[in-house]
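**Student:** Quick one: sequence and predicted model below, then my questions.
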Amino acid sequence: MSNEQSSTPAPSESSPRSEARAAEVHAIPSAPPAVTAVVPALAESLPDDRYFNRELSWQDFNARVLALAEDTSQPLLERAKFLAIFASNLDEFYMVRVAGLKRRDETGLPVRSADGLTPREQLAYIAKRNQDLVERHTAAFELGLRPALAEEGIRIVNWSDMDGPEQLRMSNYFSDHIFPVLTPLAVDPAHPFPYISGLSLNLAVTVRDPEGGTERFARVKVPNNVPRLIRIEQRREEREATFLPLEELIAAHLGELFTGMEVTEQHAFRVTRNADFEVEEDRDEDLLQALERELAQRRFGPPVRLEVAQDMSEHMLELLLRELEVDPHDVVEVPGLLDLTCLHQLSGVDRKELKDRPFVPATHPAFGERETPKSVFATLREGDVLVHHPYDSFSTSMQRFIEQAAADDKVLAIKQTLYRTSGDSPIVDALIDAAEAGKQVVALVEIKARFDEQANITWARTLERAGVHVVYGLVGLKTHCKVCMVVRQEGSTIRRYCHIGTGNYNPKTARLYEDLGLLTADPTIGADLTDLFNVLTGYSRQDSYRNILTAPNGIRRGILRYVAEEIEQASAGRESGIRLKCNSLVDEQIIDALYHASQAGVPVDIVVRGICSLKPGVAGLSDNISVRSILGRFLEHSRVFHFKSSDSYWIGSADMMHRNLDRRIEALVKVKDPKLTRQLDDMMNSALHPATRCWVLTSTGEWAPSPTSDSEVRDHQAELLKKHGAAG
């Protein structure tokens, strides 16, 4: 990760925990708020209604995911996958974004969005739109996918749809596997209403005493440690597959849970709770302990959504609203199965013809054949390498880089950031091997990575036990940059080998996420990463570098400088242009700068996967800006920035959002090798090709499918699979 000549400190005699605390105490300061304009006079010249609402734009993104599930040209089981992704996306949206809006609304502070809406106004728009999307989502499953799957012999049935032998088999399964783990919880003067955990599926049950006629409420939690969709067949190799939802099985046997009572009513419901907590970071407190304390409280966050079956009775709904203290506006009625994230299970059905054609990522030519690998160090001494996942194999590039470093006697040190990694991580294993071999290994494990906090705490402790110097992150900032440096003794010199990427060091997501990574032995980048790691692990407050831009102090400033250069070029009548590829475009300063570039005549082409607050194609404001979104088999995740007049290409971890530019440690690196910039140019040309299947954002906020002629459609990701030689 960094070159360890004079800038590398000697191994510390202090404990890893004390090193982590030292890094926290001397954390670099946060940047000032992002919403101040670059040049106030210029911002004042722009219209007040120049931004789309961030939250509503996110809903548009999830609607595009849903459109993939509705697309009959997609393989059936891939459509099921997109329905599940839509559902899990919506869960997180409520846990984080809606929860944040609710908190701001409750404070009563006049906090408005960039488009001028109060939190309460945004919540009203969100509630209406999400109810519409949920109904569309259910229809896509119940009216589209479910019957189409049934035609292929893959059925998801109700209890009443099953014949006698099937019901008998499932009753035996219930007795043996489900009944012992169920705990019905009654509600009466002696039994208070039970705690309902977030995202758990539950049955609300009304039972009547046949003697006195008294009715009572009870709750039965659907266990989450058994499959939600139970496969009825005994032989898994059969092409046909029939599944019964677990809640259907439990509902059919409620009489066994309430012996002697009459079950008069039962309905499924699900609660989503606020998971948008923030650690109260005290510079004198151990950050790990503070986070663990907050994680213990997350499960008790207030409800932000109540999903109920559409046929739930009014009196049952009123009881749930009262006991859970849920606002009626937070109720989402689902006209079908609740929690369609369970459709991920269908990927286990062995029907290759109903899935995308499998592929094997190609080994990058620079690293030899898969079976006969070349030395990564020898390769990088010959020149930089740009890897493009998942088309280029992660295991034979980045993973091989760390594994070879761990086994190489000439390697003195490895430094790496870890934001999210897999449960079985060869990267972490290699770092442990390196530490046990006596190398100096430093890992910055970002334990504040949302929803991966507990996993990262576990990794951090595992690494510590192996002798790795672990830093837990910086107070007030998340370390989101994807950087790694290997320091190697080569004769009388020290050489630094570096990787800067756009995606996590996670071999599993590297097969699903589209990402870029630069592997290099460039001395200036090595010097930059040395300085950056000194910021991350020590006392340095440096914020200017040679060949990288970093947040929170440098990325916005650098991007704005490059945009200003394009404006100057266009104003002088010279060729100019800006091309951006990112996940989200929200930052007002960046958007305003792009508006000014458009007004100066600079062509601006944007590829954004998710949220976009910029309004393209508005006369006099953004005539020269186009925005498109590509969704498909792989999750488009790389961030690329191209400025035509200087022919500068930058890649890195930062999206154009306040959190990335102001509250995270991020890094962008300039790609200088002409061979690699041509590779980036080809990728951007493919994404922006007029015939590439995408959605195009209009000035009114609509996302229109493009192109309209089927005969011209090309698939960007399929073209890259062919180009990289990924084997099917």
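**Tutor:** Perfect, thanks for sending it. What you see is a predicted model, and the numbers here were worked out from it, not measured in a lab.
**Student:** hey, let's count contacts and neighbours off CA atoms from now on
**Tutor:** Will do.
**Student:** What are the boundaries of the helices in the stretch 1-150 of the chain?
**Tutor:** Counting by DSSP state H, counting those that start in this stretch, the stretch 1-150 of the chain forms helices over residues 16-25, 40-44, 54-70, 76-92, 99-107, 119-139, 146-151, given from the N-terminal end onward.
**Student:** take the one below as the second:
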Amino acid sequence: MSSQPITTTNDTPVKQSDGSKPSHTAAPSTASPPSAPHATIAPGGERYFNRELSWLAFNERVLAEACNERYPLLERLRFLSISGSNLDEFMMIRVAGLVGQVQRGIDRPAIDGRTPSQQLSAIREKLAELSALQQDIWSDVHIALAHADIHIADEQRVNPAAHSWLEAFFLEEILPVITPQALDPAHPFPFVHNEGMGLLFTLTRDADQEQIIEMILIPTALPRFVRVPDNHTGSAEGVGEAMYISIASLIQRYAHRLFPGFTIEGDGLFRVLRDSDIEIEEEAEDLVRTFRSAIQRRRRGQVIQLELEEDFDPIAEAVLLKQIGVHEAAVIKTDGMIGIDGLSEIASEDRPDLKFDAYSPRYPERVREHDGDLFSAIREKDIVIHHPYESFEVVVDFIRQAAVDPDVVAIKQTLYRAGSQSAVINALIEAAEAGISVTAVVELKARFDEEQNLKWATKLERAGVQVIYGFTDWKTHAKVAMVVRREDDGFRTYCHFGTGNYHPVTAKIYTDMSFFTADPRLGRDAAKMMNFVTGYVEPHGLELIAIAPLDLREEVYRRIDVEIANAQSGKPAAIWMKCNQITDGGIIDRLYAASNAGVTVELVVRGICCLRPGVAGLSENIRVKSIIGRFLEHSRIYAFANGHAMPSPDAAVFISSADLMGRNLDRRVESLIPIINRTVHDQILQQVLLANMLDTQQSWWLQPDGTYSRVEEEGKSFNCHRYFMTNPSLSGRGGALEAGGVPKLSLRKGRGG
């Protein structure tokens, strides 16, 4: 490039007037900035919070939403079930990893100095608190559901009409698919798969009074709950009341029909969680075959947690504990619900009065103005789409239109999570069958989606798509799609860059950004990034994009250093970041140094945050908030004042697929995309990011001691989710909406640099 980089007093390159990278060829500076001094901080004096305990604090905030009386009852139940599935995954991955380290004698401390065994001790103490809290909340919600005519049946509440239907259902639908197994020397203890639930019965044979223990494993094909038909609930005229009973309770209730000639002395329900992480050897010769084998091994991983009913029969419990192997496992006994995650089935009850008002995403007006022609709309001007407020269909249409366009010659796309019913996959298949050159990078290491991704890869290959699996030891987490089109003035590349996955279900509940552009510089960079993944061709001469694990970390460091230099020279200096997690020590130390230099740092971090904010001499200029609400905040946006008071049209703004974690920066292929188009820049910075910072109704402040407290609402409250739902299109809006405008957001004085 011909122009020279603009420099600050410490010669740190900053963004050029056109937003491109500095023109020098030397590697970005990674020299450490002035370090933040060790301040007196409580408790313990640590500079960082523990990652695992921070995650548990996040799930505690999710659980708190189940008590939020602003929410409809079934939405509160949904938050309770989400807290259950979150904790399950935490046990299967994070706790399992720590258990493995302890077993192998690994004492490598975490960022806060705790060893694996110390972390496990603290985690189990907190897990006991959270499990008890879940059951207390379930007890309250259970009562509230009954008052709303949604009943979960127990021994006290099954009327004759429901009893007759349930018994018939058990005999016809349940009995044929369950298999009792005696536990004795002739019948070894069966294997219980991950997330498996089972019942143990202690029986006495009537004929000879011999005691027998029987196990019934509940098949995964069965639902967790059965809903009694309305005309069998016994309510007035057979309507207005819903009644559910768990499959486990149903089996316990009618077990005498399963064990004729026996007296049931006692029973108990249990649930098993196993180590579910997948480890792949770097020298694996066949990645597909290796993953198929690893998925099978995951189902048989080490037991990490065993849940038991409080009144579990003691004789059967002794057998279970001995046989299942719980040496390193957490054993949780409860008199409440086992498998809180299963409550999601009840949360789906058709009661609109007990749910959030229905919401239909808007289709971008900018695209409508071009009669639905996405390529025409993108060619005119860059577009940003804000999901879920604007429809994910526009992303699907981008590939669909390419698939049937005779001028399209090639499509290249990364696929991290695509879901079980993916319109994007089908569009890629259609394009390949139409003779278009289609390349799909399918990430096999997408946790818990490995099996689905293998299925998609097979289907894509059969259709003629060139399927690439990327790197063995790095996940390809960047979200990018390229369409190369033949036009009158030559070939033009249209790109989609996303902060979220090409997943039609999560796109309805995750807040993410979709950025469409025909900027030739971004097109060239995207092509180099794809070649890096498909052919290991390390990109040289990138013009705009930064890529992990190559230079994304260094670019973020460089931007923070610019703010430090600006603050030291008396210029406005501020950093605004929105992401899901911050755990990387290098990034945190850089932000501490920025705070020490007088840079105002505002962080919106939904989940884990290892950074300790608000500590004099360390982080007094840093604030951290977390937003938990109707939608899951998922977009990654990074903004730097760049010498101007925030929010400024001259700020440097980026969207990214990467959180600020070591794994994202060093062990994944990620992208950091500068937003140069003035309209899109303002929409992301002065609407999306600013609205998140101004939210009061769904926000929590992270305190210096690691606790979170709800933001105290002073004056008029503000809900960023409602703001985006109730206003005209903020991103991708067209001339038809300009006259109506969008309510202008403004930052309170005294913050933002």
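**Tutor:** Received, thanks. Not measured: the values here are computed from a predicted model.
**Student:** care to give me the TM-score?
**Tutor:** Comparing the two superposed chains by TM-score structural alignment, normalised by the length of the first structure, the resulting TM-score equals 0.91, with 684 aligned residues with a C-alpha RMSD of 1.9 Å.
**Student:** Out of the helices of the stretch 1-150 of the first structure, flag the one nearest residue 546 of the first structure.
**Tutor:** In this view, the helices of the stretch 1-150 of the first structure are compared for proximity to residue 546 of the first structure by C-alpha to C-alpha, and helix 16-25 is the closest at 23.3 Å.
**Student:** just to revisit the earlier point, output the helices of the stretch 1-150 of the first structure as JSON lines; include the columns distance to residue 690 of the first structure and mean neighbour count.
**Tutor:** Written out in JSON lines, the entries for these read as follows (distance: least, C-alpha to C-alpha, whole Å; neighbours: other C-alpha atoms under 10 Å):
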{"stretch": "helix 16-25", "distance to residue 690 of the first structure": "49", "mean neighbour count": "20"}
{"stretch": "helix 40-44", "distance to residue 690 of the first structure": "32", "mean neighbour count": "12"}
{"stretch": "helix 54-70", "distance to residue 690 of the first structure": "19", "mean neighbour count": "21"}
{"stretch": "helix 76-92", "distance to residue 690 of the first structure": "25", "mean neighbour count": "22"}
{"stretch": "helix 99-107", "distance to residue 690 of the first structure": "38", "mean neighbour count": "17"}
{"stretch": "helix 119-139", "distance to residue 690 of the first structure": "29", "mean neighbour count": "17"}
{"stretch": "helix 146-151", "distance to residue 690 of the first structure": "32", "mean neighbour count": "15"}
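**Student:** Which one of those helices lies nearest to residue 566 of the first structure?
**Tutor:** For the helices of the stretch 1-150 of the first structure, distance to residue 566 of the first structure was read as C-alpha to C-alpha. The smallest value, 16.3 Å, belongs to helix 40-44.
**Student:** Measure the mean distance from the closest one to the second structure post-superposition.
**Tutor:** Taken over the aligned residues, the distance from helix 40-44 of the first structure to the second structure averages 7.0 Å (mean C-alpha distance after the TM-score superposition for the first structure).
**Student:** per the alignment, residue 508 of the first structure corresponds to what in the second structure?
**Tutor:** Under the alignment by TM-score structural alignment, residue 508 of the first structure pairs with residue 505 in the second structure.
**Student:** longest strand anywhere in the second structure?
**Tutor:** The longest strand of the second structure (DSSP state E) is strand 262-274.
**Student:** post-alignment, that one versus the first structure, mean distance?
**Tutor:** Averaged out, strand 262-274 of the second structure is 0.8 Å away (mean C-alpha distance after the TM-score superposition for the first structure).
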